[in-house]
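Q: Here is a sequence with its predicted model. Questions after.
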Amino acid sequence: MTISKLGYIELNSCGALVRASELCDKARGLSPGELRLGGELCVSGYEYLGEDFETSLIKNLQAALKPGALLGFTHFNGAFNEFILLSHEKIIYKQSKFKLFTPNNEQDKFSAGIVEDIKLFEVGGVKIGVLICFELRFLELWERLKGADIVLIPALWGAKRGEDFKVLSQALALQNRCYVVACSDRDLKFGCVYAPNGEANFECEFDPNLASKFKTSLGIVD
């Protein structure tokens, strides 16, 4: 499987059932080689609609995806706020949120994942890492993703702190010299793909050599 293009998905409808349908429609439009990121809990928000709903959502999304297209977002998986990366065949990767945001009482809604799950995984030789929303604020978690080619940040970020989300996402791209795909789809409505040189895009082609080119331009040698 080859990743050739990066982007995000923003949903504009209201209500979980309608948003689920909109997400499926957008998944259907993804091309082979395209990786798109949805937001944290982008379909249901904090409302748990049951295991059957979540299972059907995943099956419908897989049916909608073309071979070679990838879609990531977070959803309820029992007691966990879980990120999944889907292909048309399977769940390629999953990771539960470790740092819960207590001002929103997330500790009453979810169990926390474990820090060891924040790690790199590979898709077609591309190294990918995930930070879920509030986890973006912790530099020690950035360190766990050193060497990533792509970091995905699905978020449900507060609009009043929107500038923090943008600055931190761009800074992560520059510090770790990787692509960062950031998407917040509720409250703060913002998405962006930051290249390893900090350049911001709505979507962009994935160049696995761009980080090395950027380091060379700065005189940085690993």
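A: In hand now; what should we look at?
Q: Going by C-alpha atoms from here, please, whenever you check contacts or count neighbours.
A: Fine.
Q: Span of stretch 116-129 from start to end?
A: Distance across stretch 116-129, first residue to last, is 12 Å (Cα to Cα, to the nearest Å).
Q: count of neighbours near Glu47?
A: Residues contacting Glu47 under the criterion other Cα atoms under 10 Å number 11.
Q: should've said Gly33
A: The number of residues packed near Gly33 is 19, by other Cα under 10 Å.
Q: Go ahead and confirm it touches Leu70.
A: Yes. Applying Cα atoms under 8 Å as the test, Gly33 and Leu70 come out as touching, 7.5 Å apart.
Q: what are the ranges of the strands in the protein?
A: In the chain, the strands defined using DSSP state E lie at 5-8, 34-37, 70-77, 80-86, 91-96, 121-123, 126-130, 150-155, 179-186, 188-194, 200-201, 203-205.
Q: mind checking which of those strands is nearest Asn105?
A: Across the strands of the chain, the minimum distance to Asn105, taken as Cα to Cα, is reached by strand 80-86, at 13.1 Å.
Q: Below is structure B, check it against A:
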Amino acid sequence: MKVALGQFAVAADWHTNQAACLKLIARAKSGGADLLVLPEGILARDINDPEIMPKTAQPLDGPFMAGLCAASEGITVMGCVNVPDGDGRFYNTLVVLRDGNIIARYRKIHLYDAFGARESDRTAPGHSLPPVIEIGGLKVGVMTCYDVRFPEVARALAAAGAEVIAIPAAWIRGPGKEHHWRVLNTARALDNTCYVVAVGECGVRNCGASMVVDPLGVVTLDLGEAPALGFCDLDPARIAHARKVLPVIENRRFANPILRSA
């Protein structure tokens, strides 16, 4: 499976961001990608306006998503948008698009209430584990940003058959934070002998640092901190080899993790 990582700096206006996404989709198609992973919060962002996300949230049948859906013919696209919850907050919603349709969605369950941030002030949490989708002959599970700090989510995806974990994110810069990002993505790949495709928003607040980590913890693609589109081939033989020489899923002594509904 060929994956494209579309790293960009999200603007305050959703029209600008939609145009940026459409360009990345077109370039990913031209490059032969089966899957394009975009960052978290691609609808709107403004570090000077903490209310921009609830103010600009759109339903999944709104104009932002309509444009992206129309462009998804012949490719699978995923990223995170803000969807109103009907009660003044929004769901941080990961969507998977293919051939003009939304084929899967996931509401972020772990909200970023850490390092002085309070995502839960404006965001409503989801209560269901993320899905696993078949893309390009591989089974792909999804998580969103802060979820990567919770290994039970990645293990649940691997137990459900995931061979790849895709992680749209908006990883905030800070002392040690970029190191955390690299270590956590590498750990989730090694924990589950799967590929991790992690795509971060870049710009003033967030570090970018989109990467692909292979099932034995080797970083095979790193996009740095500037806007970029990168491509990487994910090899089923590499997954099979990793799971043969490092059978952690087979050797584990614990039951499959189950998320308790709140």
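A: Received the coordinates, thanks. What you are looking at is a predicted structure, and each value in this text was computed from that prediction instead of being measured.
Q: TM value for the aligned chains?
A: Aligned and superposed, the two chains score 0.87 in TM-score terms (TM-score structural alignment, normalised by the length of structure 1); 217 aligned residues with a Cα RMSD of 2.4 Å.
Q: picking up where we left off before, quick one: which of the strands of structure 1 is nearest Pro103 of structure 1?
A: In terms of Cα to Cα, the element of the strands of structure 1 nearest to Pro103 of structure 1 is strand 150-155, at 15.0 Å.
Q: Where in structure 2 does that closest one fall?
A: Mapped onto structure 2 with TM-score structural alignment as the criterion, strand 150-155 of structure 1 occupies residues 164-169.
Q: ok, for Glu178 of structure 2, nearest residue in space, not its chain neighbours?
A: Sequence neighbours aside, Cys207 is the residue nearest to Glu178 of structure 2 in space, at 7.1 Å (criterion: Cα to Cα, 6 or more residues apart in numbering).
Q: Residue in structure 1 paired with that neighbour?
A: Cys207 of structure 2 maps onto Leu188 in structure 1 when the alignment is built from TM-score structural alignment.
Q: got the end-to-end distance for stretch 82-102 of structure 1?
A: Chord length of stretch 82-102 of structure 1, first to last residue, is 17 Å (Cα to Cα).
Q: residues of it that come out buried?
A: Buried residues in stretch 82-102 of structure 1, counted by 16 or more other Cα atoms under 10 Å: 82-88, 92, 95-100.
Q: Could you dump those residues into CSV with distance to Pro208 of structure 1 added?
A: CSV is the format used below for those (distance: Cα to Cα, whole Å):
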residue, distance to Pro208 of structure 1
Glu82, 27
Phe83, 24
Ile84, 23
Leu85, 20
Leu86, 21
Ser87, 21
His88, 24
Ile92, 20
Gln95, 24
Ser96, 27
Lys97, 27
Phe98, 28
Lys99, 29
Leu100, 32
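Q: related to what we said a few turns ago, of all the strands of structure 1, which one is nearest Ser21 of structure 1?
A: Judged by Cα to Cα, the one of these that comes nearest to Ser21 of structure 1 is strand 70-77, at 14.6 Å.
Q: residue range for that closest one in structure 2?
A: Structural correspondence for strand 70-77 of structure 1: residues 76-83 of structure 2, per TM-score structural alignment.
Q: ok now the matching stretch, how far from the chain's centre?
A: 8 Å (Cα atoms, centre = their mean, to the nearest Å).
Q: And that stretch against structure 1, how far off on average?
A: When structure 1 is overlaid, stretch 76-83 of structure 2 sits 0.8 Å from its aligned residues on average, using mean Cα distance after the TM-score superposition for structure 1.
Q: which residues sit against that stretch?
A: With Cα atoms under 8 Å, 6 or more residues apart in numbering as the contact definition, stretch 76-83 of structure 2 has outside contacts at 25, 34-43, 53-54, 56-60, 90-99, 135, 144, 168.
Q: Any of the residues you listed buried? List them.
A: For the contacts of stretch 76-83 of structure 2, burial is judged from neighbour counts taken by 16+ other Cα under 10 Å, and it is met by 25, 34-43, 53-54, 56-58, 60, 90-98, 135, 144, 168.
Q: returning to what we had before: the residue nearest to Glu178 of structure 2 is in contact with His179, isn't it?
A: No. If you go by Cα under 8 Å, Cys207 of structure 2 and His179 don't touch, sitting 10.8 Å apart.
Q: And the two? Which one has more around it.
A: Between Cys207 of structure 2 and His179, counting by other Cα under 10 Å, Cys207 is the more crowded of the two (23 against 10).
Q: so how far is Phe8 of structure 2 from that one?
A: Relative to Phe8 of structure 2, and taking Cα to Cα, Cys207 of structure 2 is found at 10 Å.
Q: same question, Gln58 of structure 2
A: Distance check for Gln58 of structure 2 against Phe8 of structure 2: by Cα to Cα, it reads 20 Å.
Q: What of Arg149 of structure 2?
A: As defined by Cα to Cα, Arg149 of structure 2 lies at a distance of 23 Å from Phe8 of structure 2.
Q: Settle it for me: which of these two has more neighbours?
A: The residue with the greater number of neighbours, taking Arg149 of structure 2 and Phe8 and applying other Cα under 10 Å, is Phe8; the counts read 24 against 16.
Q: Need the residues touching each of Cys207 and Phe8 of structure 2.
A: Taking Cα under 8 Å, 6+ apart as the contact rule, Cys207 of structure 2 and Phe8 both touch Glu201.
Q: Let me see the ranges of the helices in structure 1.
A: Assigned by DSSP state H, structure 1 shows helices spanning 16-28, 51-64, 106-109, 139-144, 162-176, 210-218.
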